[in-house]
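>>> Provide a 3D model corresponding to the input given below.
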Amino acid sequence: MSDLTGKSDLTLKAVFVDALDRFGARPALHYQGRTYGYGEIVAAANQLAHRLRAAGVGPGVSVALMMSNRPEYIVADQAILRCGAVKVALNDMLSASEIDYILRDSEARVVLADAGMLPAALHSAPPLLETVIAVADPDDCPGGVVAWHDALAGQPTTVPEVDPTPTDPGLIVYTGGTTGLPKGVMHTQRNLALNLFSHVMEMGLLDDEVLLLMSPLPHSAGFLLQAGMLKGARHFLETRFDPELVLERITADRVTFTFMVPTMIYRVLDRAAGRALDLSSLRTILYGAAPITRERLEQGLEVLGPVFMQLYGQSEAPNFITRLRREDHRLDPDGEHRLASCGQPVVMATVRVVDEAGRELPRGQVGEIVAATPYTMVGYRGRPEQTAKALRDGWLHTGDIGRMDAEGYVYLLDRKNDMIITGGMNVYSTEVENAAAACPGVGQVAVVGVPHPDWGEAVVAFVVPDDTGAFDEAKLLAHCRVELARYKQPKAVRVVEALPTTVYGKLDKKALRAGWPGW
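Okay, the predicted model is just below:
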């Protein structure tokens, strides 16, 4: 099936086709009271893949996947990889302008959308877009849009004949850009297959896993679901996070594995406090975006047991660069310091801390975190200069500042590019600043992330009004709601007379954070 056996077909199609056929009628997905078997999902994916092939989809062709969490997302995901095509997944929190940019930049020729995201796709309609298939009733589909049922009807359930190669592109992930425009992170079929193997290995999946996924599939949850499917796991897929539902899934449905950010974990612990609940089925809570606090870990170990596992990764090397194991989440004095780390490098990654010239620093010294993995991106789409800056001498320069201790545990100290992590979602301050600056009355604006007890960090805009007198805080927030995804919008606005600068005349964001009065 792969390079690992001496062949040269290490692609997602080669990995998944035989693997999923093994599971037949085994339950794969539970969604809103209905169960979907592996065989049912595979048959529908093959039907959709044949319809996509008829529309000209094959290796190198971008297909935009615009759906909230739902079974059709999983079918579409499998159909795209069975065509050897390029998946461009867009989450339902993006603004219309962001969607328009991504569809145009990726040169998407086909869109697979649900009813909620269909209007945004039709509003954009980039030049190369040829086919739109919507999860909607045929009577509700505008002219030229193919209803999901009609797209699958009459199509074969066999695997389509198409032979992608390991070097063909397989995924473009759009992440915040320092210029205000999202960057398209490109991954090959080989990258994605190896990344999938890393997920299965580092997640420690057993043969009887029951996964609960609540965060958007276009992000980390989609990689975790693919890994779970390779192991024949059952998946409970939810459209949103609900702490009470989490407890119900664990107690009644015997969930063994779930993925959350610390904010979500805290809410589950608050809901569980003082209740007699059987949570013994849970083996793993995989979390990321920020360390868990000692106080909350102590509470979590008491309520849930030794189930916590932290990951650190980027879109450029998805999810697993380092991992903080379950046994590292201990409260004894010798291990307490490790709770501030994001763990040691995973099996498939090598990590160093380097200075500005790229020279490796001794353990304990602070510098930029760089990583080498077999699943590092091949580059940013259409951005050779930024690609060259990020990929140097075989190393991915993460833009994160940190240190590594004598045992190889990595500690993140700051973010070189002013990225904000709020509720587990990445936000680039420059992107928010560019949106806010276009609002009438804004003279200058600086955006920073400030500590927040619930979100980890919150986006805060510091504004110097211009001399027109037109600035209005409510109007700025309304403007940002139109221009930015929900998680990128400022949670607070503070009016200041001037923005602080360093002795070199540069904007001093550290001073802004230090001056934040709190919530």
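
>>> from now on I want contacts and neighbour counts done on CA atoms only, so please keep to that.
OK.

>>> hang on, Thr188 packs against Asp168?
Yes: counting by CA atoms under 8 Å, Asp168 is a contact partner of Thr188 at 5.5 Å.

>>> please identify which of the two sits among more neighbours.
Just comparing Thr188 and Asp168: by other CA atoms under 10 Å the higher neighbour count belongs to Thr188, 23 against 19.

>>> contacts only, for that one.
Pro166, Thr167, Asp168, Pro169, Gly170, Leu171, Met377, Val378 (CA atoms under 8 Å, 6 or more residues apart in numbering).

>>> can I get those in a markdown table including distance to Ala436 and secondary structure?
Output for those, formatted as a markdown table (distance: CA to CA, whole Å; DSSP: H, G, I helix; E, B strand; the rest coil):
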| residue | distance to Ala436 | secondary structure |
| --- | --- | --- |
| Pro166 | 42 | coil |
| Thr167 | 40 | coil |
| Asp168 | 38 | coil |
| Pro169 | 35 | strand |
| Gly170 | 34 | strand |
| Leu171 | 31 | strand |
| Met377 | 31 | coil |
| Val378 | 32 | coil |
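
>>> most neighbours of all the residues you listed, which one?
Gly170 (29 neighbours).

>>> correct me, but that residue touches Ala85?
Yes: using CA under 8 Å, Gly170 is in contact with Ala85, at 5.9 Å.

>>> let's compare: structure for the following, please.
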Amino acid sequence: MSMTLALQRSVQATPDRIATVFHGRHQTFSEYGDRVARLAGALQSIGMKAGDRVGMLGVNSDRWLECLMGVWWGGGVLNPVNTRWSVPEIVYSLDDSDTGILVVDDHFLNRVEGIRATAKRMPILVYAGDWPTPEGMLSVEELIAAARPVEDANRAGADLACILYTGGTTGFPKGVMHSHWTLWSIGIQRLAQTPMPGESVALHVAPLFHMGGIGRALVQFIAGDTHVLAPAFDAREVMAIVERERVTDLLLVPTMLQALITHPEFDCFDLSSLKRMVYGASPIAESVLERAMEALPGVAFTHSYGMTECGGVTSNPPENHGPEGRASGLSRSAGRAGFGIAVKVVDDSGNEVPRGEVGEIIARGPNVMLGYWNKPEETARALRDGWLHTGDGARMDEGGHVFIVDRMKDMIVSGGENVYSAEVESVIARHPAVQACAVIAVPHAQWGEAVHAVVVRKPGAQLDDAVLLDHCKGFIAGYKCPKSIEFREALPLSAAGKVLKRELRERHWTGHSRQVS
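Below is the predicted model of the structure:
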């Protein structure tokens, strides 16, 4: 299968249906398909060959979706760049994947000089915005206008489609490789689990560089329905768009959902068009879920648990969110294995544990990644005997419902963003006044979890929170930087000299039913 087949079907069957809506711009599938075919030809004319990587650095927009399909139509591989990254993180992903073309929108032109100054291979820069084209960049609009539409390159099946960078346990991001087949499977599985009868209108608020965002876009492409795009999450603007465009489908992380239902103007907007709400990326507080279902009584809620490496793993359907599901506790589960996916909970030796006991979730299915780009050792650790090891601790009941209880890998989820402790620790350790450090997750009322650093200064060194935080901001994205810093004389160590992070976490998580939030 090829993801471009979905577009071919829409252009043929429903050419006049609205494909994208962004900032007042509406284009049909016929118009969108023509721009995609021309953009593919333009990218080929500036050097993109089959399998070459093309980066997209921009907020959600119609042009982002044109780039997505345009790269695939022309035979390339998309590198969706995390817009919250610092310049060194962006450059790492470009260098690591050998990205030869980088499309940049208005919002990130201030990153271009830093990329130019530090990238090992300077990619060809293409400007996708509404202002005059900056010096040294090509205009995407001029390229599309001058290009002739080309035939679909028809890369499909096991051909690489995209590299999605996620945090790394070694301190460097990992490029998750997805083929056309794995992406098609992710989209079909989501569509099967959350059917959309009739024409749907989906609002993309979750960033498209995330699996959550791009996965939702795949669903909409396969269904041949309308994409409405918001450049960033703003609760009031989301409600205004839902009312104006009669949005039927919305995917939010719990922090977004909480901001939406607690907004002082919530009752001022007509949200009656909403039919389906998918939430995920981090656990949700019961109080938030209860209030959301009360505030949006006509909406079917679904919880999706997954990861960049495979899209969805389990799905908790609307029926588990009703009175019976809440009374039985099933509303607090992550649901059962998704369609076409096998899920087990295993011990350290890979043996399935008895129902009710805690172990690691592993998954197998056509949606699982090909591996990590240029990281064979990390790939081998994650993919064992055909199973993807998630690093998440959970228990499974007799009905196959999965309950997440802990995170076995050293990762923090803050506002739906994954932060690997090793990556933050690596940056903190670079400061000359730091002797040792450990980074842990602590509960946070708004973001679910927050990054907390425990630091040991070198003897005689002077270092305070503000200085260390400024240091971190020079290397990593703001959401990865510590929200709180604690200085100690020493870190608790095991007999083998390993930092005992459970001891560091203990006082912060006392009284919580699970060790993730």
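
>>> about what we covered before: what touches both of Thr188 and Asp168 of the first structure?
Common neighbours of Thr188 of the first structure and Asp168 (CA under 8 Å, 6+ apart) do not exist.

>>> quick one: the longest helix along the second structure aligns where in the first structure?
As assigned by DSSP state H, the longest helix anywhere in the second structure is helix 29-45. Under TM-score structural alignment, helix 29-45 of the second structure corresponds to residues 38-54 of the first structure.

>>> need the contact partners of the matching stretch.
Taking CA under 8 Å, 6+ apart as the rule, stretch 38-54 of the first structure contacts 20-21, 23-29, 74-80, 82-83, 151-153, 155-160.

>>> narrow these to those in strands?
Pro27, Ala28, Leu29 (DSSP state E).

>>> what residues are up against the spatially most central residue of the first structure?
By CA atoms, centre = their mean, the mean C-alpha position of the first structure lies nearest to His219, the distance being 2.5 Å. By CA under 8 Å, 6+ apart, the contact list for His219 of the first structure reads Asn91.

>>> sorry, back to before: hey, what's in contact with both of Gly170 and Ala85 of the first structure?
Joint contacts of Gly170 of the first structure and Ala85 (CA under 8 Å, 6+ apart) are Pro59, Gly60.

>>> give the equivalent position in the first structure for Ser304 of the second structure.
That one, Ser304 of the second structure, aligns with Leu311 by TM-score structural alignment.

>>> which secondary structure element is home to its match?
Assessed by DSSP states H and E, Leu311 of the first structure sits inside strand 308-314.

>>> may I see the buried residues of that strand?
Phe308, Met309, Gln310, Leu311, Tyr312, Gly313 (16 or more other CA atoms under 10 Å).

>>> look up the closest residue to the fourth one, ignoring the ones flanking it.
With CA to CA, 6 or more residues apart in numbering as the criterion, Leu311 of the first structure has its nearest non-adjacent residue at 4.6 Å, and that residue is Arg323.

>>> and for Ser220 of the first structure, the neighbour number?
18.

>>> mind checking the SS state of the closest residue to it other than its chain neighbours?
Spatial nearest neighbour of Ser220 of the first structure, excluding adjacent residues (CA to CA, 6+ apart): Asn319 at 6.8 Å. Under DSSP: H, G, I helix; E, B strand; the rest coil, Asn319 of the first structure falls in the strand class.

>>> Asn319 of the first structure is in contact with Gly313, isn't it?
Yes: taking contacts as CA under 8 Å, Asn319 of the first structure lies within contact range of Gly313: 4.0 Å.

>>> for Thr99 of the second structure, which residues are in contact?
Asp52, Arg53, Val54, Gly55, Asn79, Pro123.

>>> mind running it again at 6 Å?
Neighbour list for Thr99 of the second structure: Arg53, Val54 [criterion: CA atoms under 6 Å, 6 or more residues apart in numbering].

>>> distance of the aligned residue in the first structure for it from Asp168 of the first structure?
Per TM-score structural alignment, the equivalent position to Thr99 of the second structure in the first structure is Ala108. Separation of Ala108 of the first structure from Asp168 of the first structure (CA to CA, to the nearest Å) stands at 16 Å.

>>> how about Lys87 of the first structure?
For Lys87 of the first structure relative to Asp168 of the first structure (CA to CA), the value is 12 Å.

>>> what do you get for Tyr375 of the first structure?
Tyr375 of the first structure is 14 Å from Asp168 of the first structure, by CA to CA.

>>> residue contacts, Asp454 of the first structure?
Contacts of Asp454 of the first structure (CA under 6 Å, 6+ apart): Thr263.

>>> tell me which element it is part of?
Going by DSSP H and E, Asp454 of the first structure is not in any helix or strand.

>>> residue in the second structure matching it?
With TM-score structural alignment as the criterion, Asp454 of the first structure matches Gln446.

>>> where along the stretch 51-200 of the second structure do the strands fall?
Ranges of strands in the stretch 51-200 of the second structure, per DSSP state E, counting those that start in this stretch, are 53-57, 77-80, 101-104, 124-127, 138-139, 160-166, 174-179.

>>> in CSV: those, plus distance to Glu324 of the second structure.
Below are the strands of the stretch 51-200 of the second structure laid out as CSV (distance: least, CA to CA, whole Å):
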stretch, distance to Glu324 of the second structure
strand 53-57, 45
strand 77-80, 41
strand 101-104, 49
strand 124-127, 53
strand 138-139, 56
strand 160-166, 37
strand 174-179, 38
